[in-house]
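**Student:** Quick one: sequence and predicted model below, then my questions.
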Amino acid sequence: MTESTTTTADGTQHHCVQYRTTIPKDRAESFDMDHDTLLDWSTGSASNKLEITVRNDKDSGGEDHSQ
């Protein structure tokens, strides 16, 4: 986790928290992930719920593998 605070041009401060995760190689291969793959994520209503959608935009129409 990385935290930072920046000051915008109008003088207000913006606090940012960034998280990083890795995906096991076998999981990435099962989704056919490469550099064209995008991950969309959102938190759910439960405090411990994270929803991830894997999109491969090089395929026509995209390919969704929701978890």
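**Tutor:** Done, it's in. These numbers were taken from a predicted model, which means no experiment stands behind them.
**Student:** Going by C-alpha atoms from here, please, whenever you check contacts or count neighbours.
**Tutor:** Noted.
**Student:** Tell me the first helix or strand C-terminal of the stretch of helix or strand residue 40 belongs to.
**Tutor:** Secondary structure assigned from DSSP states H and E places residue 40 in strand 37-43. Where DSSP H and E defines the elements, the next helix or strand beyond strand 37-43 is strand 50-56.
**Student:** ok, second structure coming up, stack it against the first:
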Amino acid sequence: MLAIVAAIIFGLGFLLELLAFEIPGGISGVTFMLLGLCLLALHQAGVGARSDGGLLGGWRGTRR
């Protein structure tokens, strides 16, 4: 989920850079790109990952 949000943020940042547009308060395309990188880092770290298992969670906690 965070990767999808990061892709949307990257797209907005890219459009802002192409149009050379800056939101009042110093928010530019680079700000959106840095936010997208932060979201991708959180995604890679496993934040926001869904767990479907029992106590240990996920497929690693199941025995066959």
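**Tutor:** Received, thanks. Since the structure is predicted, the reported quantities are computational estimates derived from the model, not experimental observations.
**Student:** Report the TM-score for the pair.
**Tutor:** The TM-score (TM-score structural alignment, normalised by the length of structure 2) is 0.22; 32 aligned residues with a Cα RMSD of 4.3 Å.
**Student:** Please work out the angle formed by the directions of the strand holding residue 40 of structure 1 and strand 50-56.
**Tutor:** Put simply, strand 37-43 of structure 1 runs at 160 degrees to strand 50-56, going by axes from the mean of the first three to the mean of the last three Cα atoms, to 10 degrees.
**Student:** buried residues in strand 37-43 of structure 1?
**Tutor:** residue 37 (16 or more other Cα atoms under 10 Å).
**Student:** Which strands and helices lie in contact with that strand?
**Tutor:** strand 50-56 (3 or more Cα pairs under 8 Å, 6 or more residues apart in numbering; DSSP states H and E).
**Student:** List of residues touching the helix or strand that comes right after the strand it packs on?
**Tutor:** Remark: after strand 50-56 of structure 1, the chain's next helix or strand is strand 64-66, criterion DSSP H and E. Strand 64-66 of structure 1 has contacts (Cα atoms under 8 Å, 6 or more residues apart in numbering) with 31, 51, 52, 53, 54, 55, 56.
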